[in-house]
Structure formats: structure tokens, C-alpha cells
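Peer 1: With the sequence up front, the predicted model follows.
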Amino acid sequence: MSVRVAPFGRTAGGEPVAAVSFEGGGLRATVLAYGATLARLEAPDRGGRLADVVLGFERLEAYEASPAHVGGVVGRWANRIAGARFVLDGRERRLAANEGANQLHGGPVGFDRRVWQRSALPGGEPGAAFELESADGDQGFPGTLRCRAVYRVEGERTLSLVLEARTDAPTPVGLTQHAYWNLGGAGAGPVLDHELEIAADRYLAVDAQHLLVGGLRDVAGTPFDFRTPKPVGRDLDLAHPDLAPVGGYDHPFALRGGEGPLREVARLAHPPSGRAFALSTTAPSLQLYGGQLLARGPGKAGFAHGPHAGLCLEPQRFPDAPNRPDLGPAILRPGELYRWETRWRFA
């Protein structure tokens, strides 16, 4: 087990960025202070050969230029807030819009576009810890929010991430990790052959702006039924009205168990290599994004990005929950602790 810290350049504003690399339990990972970004994760195939299974870039400038939130921790609110506004305790709050009239992933300068401060882990254990302070009014959100992100190796072939936050005034908080997965590794091609299972009986439809349409819908008999494993691309050609608006999958699934307990909610597998992971989380929802809108361009080790080069499985609170109390909690108040945990256990 080891931890190494190296420079990863400077932002356009001149801030230095560190890269923290660690290994243990059969995994190797690198996390950047920029966005608390999971920049590299090497996992073994059935023959024990390691390959990097997350998309990313070789240079900091590429992370800054990309609109795809590649590998970062996003917040204060993951996903969309319709109209970039919400009402809190009887007062309307206006947010910084960055997707038309709406806000996506916390605004133009969300948490994945900030340099987090590196902090220590006890006992030299393999991992990386970062802290971020978001000031009152940041991207329009009320209250000063103090956040902490801790990546760790937890036992054999298991990576964990814990996100915590406290506030001095009521504010929406809903964070997530935005890795793009390709278990085949660099150069493996599109992820449409990956087999996916999600423990969800219901999902939410979205319109062409990726905003929610109506309430929860049953997955049975639809392309959104992942209750048993199936290839991600199997049903994409079906003429289903909930696939058409966004050209594929970019939808939230209501996970069994609700918010709170850490439980296994999804499995992703790449049959050709034998790589697979089970995803456990405390979040109530899982956003499946098939990567159909990924821009073409160079990634790491000559691996070109493009449509379906990677997919996202984002454990989070429900999109637009600050405006939709029917979808569960959204507000953190002084004296409370927001805590989100996710684990990826590789087979």
C-alpha cells in the first residue's frame, strides 16, 4: 500500500493542482485536487491484467475545457434544477444558469471546476482526502457550505468515496461522483456491450431539455427495465417515447430502499475482459447516462472520447428535488450533516 503526491499543472487562474495516487487491494487510483476528480482507476481483468477503467485526460487544460464533468465531484446540486430557481422557506432563490434557463451540476463554476484543498487521512491508509468551502451566494445558493471528499481502498478490490457537508444556513445539497466507466479499458470501444443491472422498479422520464416529465413510471415492459442484467445498447433502437428526447439514456432510477442505508443497487460487467463491479450507495436515485453526447476528442493513452465511449452511473438525490418535494429530501440545515457514500467492489 502506498500514497504518492505529484503536481498536475496549474489552472488557467494560476492555482496549483496536485494529483494523489494510491494503491491497495488490487486497485490503483489517482485523484486530482481539481474537482476531487477520479482521474485514473486501474482494475484487473480475469487474468489479473490491470487497465484504466475511467475516462479522463492527460492534461489539466483538457479537464478545464471539457463540458462533460469528467470524473469530478459535482455540486452543490447534482443534475438539473429547472428554471435555475427554487423556493426555500417562503423565499425564491435565483441560481446561476448554465444549461439554457436551467442549472446543471451546481452551475457554471460547480464543485468539479474548483480546486479542492488536500487534507490528511489517518494512519497513512491508501486514499485521498480533500476539502472545499463554498461561500454564501456561490452560484446563487444560500449559506456557506463546507465539504469533504474521502476516497479509500476498502478491503480487496473495493474503492469507496464518502462525501460530507455542513452549512450555516438552509441550502439544497445533493452531491455525486461523475466518472465515465469503460471496463474494457483504453481503446476498448463503445460501452454498449457492457451488461448492466439496476435494482429499481421505477424511473423518471425527461424532455429534450433533460427536465423531469411527470412522476415515477414502472420500468416493466420498457427499455428502462434493468432488473436483470442486459447489454446497455440492447434496447436503444426501440421506438420508445422516453428514449427519444435525449437520444438514449439520461434518466434517474428510483432505487429500492430509499435514502440512507448502504446497499448494493447496481452491477456493471464487461464480458470480454471479465471486469465487473457491484455498486453500493446510500443515495435514493441512480442517474444512468449512456454517454451519447460525449464530444469526440483525445483522452488518456490515445483513447479517443466520443459517443458511448463511457457511461455514467451517478448515485444522487433526485433531479429538481428542491422544486419537487414529492421526490424526497433536498435541504440541509444548520446542525445537520449531509453524508453520501458509494462503494465500487470489483470482481
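Peer 2: Perfect, thanks for sending it. What you see is a predicted model; the values in this text were computed from it and never measured.
Peer 1: contacts, neighbours, all on C-alpha from now
Peer 2: OK.
Peer 1: What's the end-to-end length of stretch 246-260?
Peer 2: With CA to CA, to the nearest Å as the measure, the ends of stretch 246-260 fall 30 Å from one another.
Peer 1: same deal with stretch 180-199?
Peer 2: Stretch 180-199: ends 20 Å apart by CA to CA.
Peer 1: Would you mind listing the buried residues in stretch 49-68?
Peer 2: Across stretch 49-68, burial judged by 16 or more other CA atoms under 10 Å covers 50-57, 60, 63-64, 68.
Peer 1: For it, which outside residues touch it?
Peer 2: By CA atoms under 8 Å, 6 or more residues apart in numbering, the list of residues contacting stretch 49-68 from outside reads 8-12, 38-45, 69-71, 113, 179-186, 294, 298-301, 305, 310.
Peer 1: I'd like to know which of those are buried.
Peer 2: In terms of neighbour count (16+ other CA under 10 Å), the buried residues within the contacts of stretch 49-68 are 8, 10-11, 38-45, 69-71, 113, 179-186, 294, 299-300, 305, 310.
Peer 1: hold the first one in mind and look at this next one:
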Amino acid sequence: MNVLKRCIYGISIVSLASMNIQCKGDKKVEETKLEATATDSVSIAKSEFGKTAKGEQVDLYTLKNQKGMEVNIMTYGGIITSLKVPNKAGVSEEVVIGFSNLEQYTKDNPYFGALIGRYGNRIAKGKFTLDGKEYTLAANNGKNALHGGPEGFHRKVWTVEEAKSGANATLKLKYVSKDLEEGYPGNLTVFVTYTLNNDNSLDVLYEATTDKKTIVNLTQHSYFNLSGDFTKTILDDEVVIDADKLVPVDADLIPTGKLTDVTNTPFDFRKPRVIGKDIEAKDDQLIKGKGYDHCWVLNNQDKGDRFAASAYDPTSGRLLEVYTDQPGIQLYTGNFLDGTLPMRNGGTYAHRTGLCLETQHYPDSPNQKDFPSTVLSPGENYKTKTTFKFSVK
């Protein structure tokens, strides 16, 4: 049983990884179940989710607040397996694609809910050069490297360094990626902290350090269906992206190196645009992506954390807003969902029944000299934050 040692006269700091509790002033402690007190606005619970083929224990953490939002995160891949938020009638429903068991997540799937690293999105020909040395990555998207390779961060069991319940529910995950894992140089220590707040927002804080110069581009790959009904597509969703420019791609979805203006194109989401309006347009970029599968150049990159994008489902009234300090965001409209992967409670996930809003640096940045750098050197701290905020209108 998970326990929380609560200070009778002080404030406790909870460590779920070791369950070691430090109390101010070394006051007397007592043990209780890990649950919210009357003064808490959030809670955290832990359960076993299964074991990998290697015998690694995988745990599932459930974070809840008082506003009807609930998030399930497992230590395998740092995956968000479930996320429930209220609709305009106050009914909380599932809004992310996921599976009912660990086995499905360990099979090939399109990164449902996963943490992505070391490098989110594509790197051309699975190669890049640092200080004159060429590195060859594991190619898993034709001849290109995608989302950190076939054994990227989405397939690793992360440790829980710290979690606590109080004004917000925080789950801090840690993974150490060894030098040349999937071809990337340097021993990279990564922390990803999920924080559920009582305003129905979920913060995702990414941090990393390295002992050798390397590249890093972390993101979160949840598929949202704000209707709460996964038999419906996301084509009626209204999307806003605060971006004047797009990162156009070639036939292999690798950036051409030029940034293009979105004005008078199907990629202009500066005002609310229904996803299905132009997704089948005879546009060269849409044809290459089989729909929307592109990175936008976010505005106000010198402003740090700011509004980046939103998605609104008019039937449920749910609104998702995304805030970030990153330079880009990838909108992916589930173009390769094909009805072969099982839903939690029967049925399968059909074409375009989920959308992703992945905050990130641009694809293939290590090979594009004019793109913002993704290089991380020893002594530097990689730190970036994204917030997913839910409401209704």
C-alpha cells in the first residue's frame, strides 16, 4: 500500500519513488493512505499497470483535481493513457486516444500519449553533424529518423523522482539516455514534470543536461478528440495557430529549408478555421502530408511562454488552449489512423479521430543552418514548458 507520512506540526515533502518523507523541524509523523486531505485541491494515486517483456514494473499514476479533470500517466514512455475533462454540461469524458492495457502500448503504435525524445519529428537520412563529426541515427521512417528512433523515449521505463499532493498534483519523471543510444551522442539526463492544476490545466516541464554536445527536441504526443466520442472524427474542430509562417516539407516530410507565408493558403489558422474545410484541398503540402502533418513557425518567439494554438469542439463545447515557449508547433490530424488499433472499450480508432498539437523545434533543425539551434552542450540546461489548458464555451 502506498503511504504518505504526514507531519502533524509541519509541511511534508512526499517522494513516491522512495516514500522517504522529510518534515520541517523533525516533528512527529504518522502514516495515512496517499490521498487528498480536506485542504487539498488535487490528489495522486498509484497502481500497478503491468510488466514489460523485460520484466520491468510499470506503474500508473492518477492525478485528479476538484474541477472534474483527471489524468493518468504511466512510467512506460511517460505516456498519458487517459485524460478526462468536463464538457459544457459538466460531464467529464475521455478526450485522448489510448489503450486499455500495457501490452498494446508496447506493440507498434503511432506514439499514443507518449513522451518523445531525444529528437521529436524527423531528421533527414538519419544523419547530422556536430563539430565536424557525423552521427548516424536509427532510421525508422523510411530512410529518415523519426521521434528518437524505434527505441526512443516512448519505449523506456521512466523512474518517478518525486510526486506530491497539495495545491497542485506533480509527477516528476526521470530517464538517463546513455551515450550513443539510438545513435545520439552524450549521456543525457532528462526530467519531465507533469503538473495538474486546479484550473484544468496540465503543465509539462522538460529539462535535460548532457556530458557531451548533443541535440535535444522533446515533445508530448497525445491525440486529442475533444468530442469525447472516438467514433467521430476531429474534422469539425475549429483550430487556431498563432503563426504567420509554415515549415514546408518535401515528399519525405523533410523541411525544404525555406519558411513560407500562410496567407491565402489552407495553413492560415490565425483565425478559427475548421480542420475539415480544406484538408482535402489539392494543395501540394496537404498532398505530401496526406492532410495536416506540418510544423508552424510560432509568432512572438522572443516573448517566451505565450499562446500558441487552440482547438474547439462545438458539440461538446470543450476548448483546448496550448501555451509554450517553443518556436514551433506540429499539427497532426491522425491521417495514418486506419481502423486497426483497438479502442479501450471496443471498436477501433478510425481515420482522423484524433489530433496532435506537438510543441517543438522545427523538424530536421540539426541539418538546417537557418533554423533555431537544438544543440545542447555540457554545462547548459535544456528547459522548456508547455501548458495544455481545458475549458468550455
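Peer 2: It's in. Everything numeric here is computed off the predicted structure, so don't read it as measured data.
Peer 1: what's the TM-score for these two chains?
Peer 2: For these two chains in superposition, a TM-score of 0.97 is obtained (TM-score structural alignment, normalised by the length of structure 1); 347 aligned residues with a CA RMSD of 1.4 Å.
Peer 1: mind listing the strands for the stretch 201-347 of structure 1?
Peer 2: Shown for the stretch 201-347 of structure 1, the strands assigned by DSSP state E, counting those that start in this stretch span residues 212-218, 230-231, 250-255, 263-270, 275-281, 285-289, 297-298, 304-305, 312-316, 331-332, 338-346.
Peer 1: so the longest one matches what in structure 2?
Peer 2: Aligned using TM-score structural alignment, strand 338-346 of structure 1 spans residues 382-390 in structure 2.
Peer 1: how close does that stretch sit to structure 1?
Peer 2: Superposing on structure 1 places stretch 382-390 of structure 2 at an average distance of 1.0 Å from its equivalents, by mean CA distance after the TM-score superposition for structure 1.
Peer 1: Can you tell me what sits against that stretch?
Peer 2: Applying CA under 8 Å, 6+ apart, the contact partners of stretch 382-390 of structure 2 are 85, 199-209, 216, 305, 318-326, 359, 376.
Peer 1: repeat that for 7 Å
Peer 2: 200-209, 318-325, 376 (CA atoms under 7 Å, 6 or more residues apart in numbering).
Peer 1: what do you get for stretch 194-210 of structure 2?
Peer 2: Identification of contacts with stretch 194-210 of structure 2 by CA under 7 Å, 6+ apart yields 41-42, 63, 65-67, 69, 168-172, 186-193, 377-378, 380-390.
Peer 1: and if you look at stretch 294-304 of structure 2?
Peer 2: Contacts of stretch 294-304 of structure 2 from elsewhere in the structure, counted by CA under 7 Å, 6+ apart, are 242-247, 308, 325, 327-332, 362.
Peer 1: related to what we said a few turns ago, next step: the buried ones among the contacts of stretch 49-68 of structure 1 restricted to strands.
Peer 2: Taking DSSP state E, the ones among these that sit in strands are 8, 10, 38-44, 305.
Peer 1: Considering those residues, which is situated nearest to residue 100 of structure 1?
Peer 2: For these, the residue nearest residue 100 of structure 1 by CA to CA is residue 305; the value is 24.5 Å.
Peer 1: ok, now how distant is that closest one from residue 28 of structure 1?
Peer 2: Here the criterion is CA to CA. By it, residue 305 of structure 1 lies 22 Å from residue 28 of structure 1.
Peer 1: rewinding a little: which among the contacts of stretch 194-210 of structure 2 end up buried?
Peer 2: In terms of neighbour count (16+ other CA under 10 Å), the buried residues within the contacts of stretch 194-210 of structure 2 are 41-42, 63, 65, 67, 69, 168-172, 186-188, 190-193, 377, 382, 384-390.
Peer 1: Residue 227 of structure 2 versus the counterpart of residue 240 of structure 1 in structure 2, what's the distance?
Peer 2: Counting by TM-score structural alignment, residue 240 of structure 1 lines up with residue 283 in structure 2. In this structure, residue 283 of structure 2 and residue 227 of structure 2 are 28 Å apart, going by CA to CA.
Peer 1: wait, isn't residue 223 of structure 1 in contact with residue 237?
Peer 2: No: judged on CA atoms under 7 Å, residue 223 of structure 1 makes no contact with residue 237 at a distance of 9.5 Å.
Peer 1: Counting neighbours, go ahead and name the busier of the two.
Peer 2: Neighbours around residue 223 of structure 1 and residue 237, counted as other CA atoms under 10 Å, are more numerous at residue 223. The numbers are 20 against 12.
Peer 1: so what corresponds to the more buried one in structure 2?
Peer 2: Using TM-score structural alignment as the criterion, residue 223 of structure 1 maps onto residue 266 of structure 2.
Peer 1: any idea how far the spatially closest residue to that match that is not a sequence neighbour is from residue 358 of structure 2?
Peer 2: Taking CA to CA, 6 or more residues apart in numbering as the measure, residue 266 of structure 2 lies nearest to residue 278, with 5.8 Å between them; neighbours along the chain are not counted. Counting by CA to CA, the gap from residue 278 of structure 2 to residue 358 of structure 2 is 21 Å.
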